[in-house]
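A.B. asks: this one's sequence-less:
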């Protein structure tokens, strides 16, 4: 039986390091400075033969509820409510602090099973500080080292003791039941992976919260709140979706902080693993230079693209605004010509269904395949109407074309002297493909190949 645990504790006790150790991947950002984690992150964890969901949370701080630290604590409290058990982590080197004692009371009031971990216990000299943890009233402390993987067997035993019903081995099924179970679940529908990217304070987290119908992600007036790229499983109209919230991407020259560099790198990783990327613009200042730089990154990675113009409620009264926005997109985004532009408002929820419809449509286009027969029939007409120019007095002969792969559409063009084919003609062919085979708004790759001449002297 699966279960969920929330990893909580004050800042910089090693919660994210433990989370990464349990999920077997470096999903959460880790740094020496405290307060790196802000949003809660879920991942599929394994410990011995146990498989469960682990929730990484922000460090607990005693702060006003309206402040950023206070809102982070509310996210942690929500994780506690969702969890079946609580993993309370302290720093074995520092010993028990007044903040640990304060929030141990919060954990006791939750009324859920607790496993108390004394992290950073690599050295034998931390034994005395570990014994201080008995005074928290949360049971026996388990000394571990999340960074070095020490003490995990004791942690495993503590989980078994804390959740005996959830960790009990399932009964062996009868042969008939086992056979029936094998026949089901073969057609598993993979979720559509959608990454939301944009400049800081464009409203990415607010938009995802509106889609989910809950305050799942930390939001506020401060720019740059989001640090980790958080993946959230969701369902829209019966179709599975995985949404990725990413950190706001500023101009490279302005990024000096090490942690911001890590956040942006994490966001780029989310783009790399997404299928559709929603570039979120601010309707009051759209198509800034940084928006176009982010667009270039998305196009380079070859992801399907949807342009969502947020805060539309602030400019909806301006006549001809949307028409002008579409025209600007066509002019400025020639490499992904025809990308769908959707006006939305994360605050009111306006246009969000249309945005998701556009995402699924963009995914279909991104995955589209065109038969070789159709391609060469089209190529023959193109070459008759507009043949390639001559290079050094010799005519370039394009012989045939085929689609190498999809996601994104990638075509190969075969002929002689293909290395001399001008970029302008390649763009002409790509635009023709986009129009002829209905491939708007998706990056198109084109490879030029010249077959080897068997009579060429080597």
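C.D. replies: Looks like it arrived, so ask away. What you see is a predicted model; the values in this text were computed from it and never measured.

A.B. asks: going forward, measure contacts between C-alpha atoms and count neighbours the same way
C.D. replies: Fine.

A.B. asks: identify the residues contacting residue 156.
C.D. replies: Applying Cα atoms under 8 Å, 6 or more residues apart in numbering to residue 156 gives the contacts 47-48.

A.B. asks: try it against this one:
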């Protein structure tokens, strides 16, 4: 299956000029968070974009600010500068209504020193309000400004003419344009593992991803809530057992606090964005802070992942500074089994994002977990198990009337889904449903992945 290799186009500019709005417009989705306040975007976000058949990977970056390198804005600027290293072109966005600022001129000077073609974008140019700002753009020495309104979509198609000369010859020659079907996905073990990292603020999610990548790809620091967008990064990992390379799409998410504490509109958007990232994941790592242990909020996040049908694993981070480590691990294990009664035995790992401890075993287990999550049981084996389960523990007969369970079938995977057909199923106790579910997980190779079981009676009400 051919891998898509798209030219990379980085969107650069000072805060609040509309970079994320343009990014969303180019990729055709609301992937990046957008708000009126400046500085919403902090990490690089990537997405496949298109303009009149011209395909490229668009990269949204943090707003460029003239602050000390050690400060949060300074570290954000460094992330933006790094993003240009392997870019094929850059879109430099400025606010035509506000006109040029000294910061715009500073960015333009830096861009002129780089070896990357630049397309100058005069945003917010709807109507005549931005006319003077458009003319000012010529003074930057970066060619003719392209007037657009990213919010309303005006002029965006004109970017094609300015961008095409720089990337038209780098279009992918082969591409897999269609998403794999469920049947293809469950059998294709070479496809990237969609692995999302979730947890409370300051659990070390971005630090963990940086350790895995071996570079400061994600913005980190002592400030809580640095990550706002869910950021997906493609990465190749070498399995320590067999030495084979595996592809992983790492998804970093914003920290999820208790709902009652989330009052800021932007934080609400960030948390919602993180929950959407769970929807797209296959395996989700819930990262705990060893200095704080397991809290009620962690259990709520775990339950949300399970309810969404995603394979879940728990990692206790900051193990290098954990006190009473053995007691902590056993205590978390017991609390998980009690707090996640519907899915006992969720894999639990002790890791350190700072030292790298435990990360390879965690990743190896994530691939095993995905394999179980994608497993389809042969029909003969499923029916043998079902017959044995009914013989070992027959369904009850409330009021002296037998509940007949006729057969079972697997209707889907990712997560595994089963349907039991029979009569008088409305009288079947929940405890018996749990008996069947536990048997499926324990005896059919699903382990600690969420399994769905539905009951279905025949349409004929007189059939018994």
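C.D. replies: Yes, it's here. Values in this document were obtained by computation on a predicted structure and should not be read as measured data.

A.B. asks: quick one: the corresponding residue of structure 2 for residue 399 of structure 1 and residue 377 of structure 2, what's the gap?
C.D. replies: Alignment note (TM-score structural alignment): residue 399 of structure 1 maps to residue 406 of structure 2. As judged by Cα to Cα, to the nearest Å, residue 406 of structure 2 and residue 377 of structure 2 stand 18 Å apart.

A.B. asks: what about the two, which has more around it?
C.D. replies: Taking neighbours as other Cα atoms under 10 Å, residue 406 of structure 2 and residue 377 compare with residue 377 leading, 17 against 13.

A.B. asks: was I right about that one contacting residue 411?
C.D. replies: No - Residue 377 of structure 2 is beyond contact range of residue 411, at 10.4 Å (criterion: Cα atoms under 8 Å).

A.B. asks: ok, residue 114 of structure 2 - how many residues close by?
C.D. replies: The number of residues packed near residue 114 of structure 2 is 11, by other Cα under 10 Å.

A.B. asks: for the aligned residue in structure 1 for it, what are its contacts?
C.D. replies: Alignment note: residue 114 of structure 2 maps to residue 110 in structure 1; criterion TM-score structural alignment. By Cα under 8 Å, 6+ apart, residue 110 of structure 1 lies in contact with 80-81.

A.B. asks: how close does residue 110 of structure 1 sit to residue 77 of structure 1?
C.D. replies: The gap separating residue 110 of structure 1 from residue 77 of structure 1 is 9 Å, by Cα to Cα.

A.B. asks: ok, now residue 135 of structure 1?
C.D. replies: 23 Å.

A.B. asks: and those two? Which one has more around it.
C.D. replies: residue 77 (19 against 12).

A.B. asks: please give the element, helix or strand, for the aligned residue in structure 2 for the more buried one.
C.D. replies: Structural alignment (TM-score structural alignment) places residue 77 of structure 1 against residue 81 in structure 2. Here residue 81 of structure 2 sits within helix 72-83, counting by DSSP states H and E.

A.B. asks: which helices and strands sit right next to that helix?
C.D. replies: Taking 3 or more Cα pairs under 8 Å, 6 or more residues apart in numbering; DSSP states H and E as contact, there are no helices or strands that helix 72-83 of structure 2 lies on.
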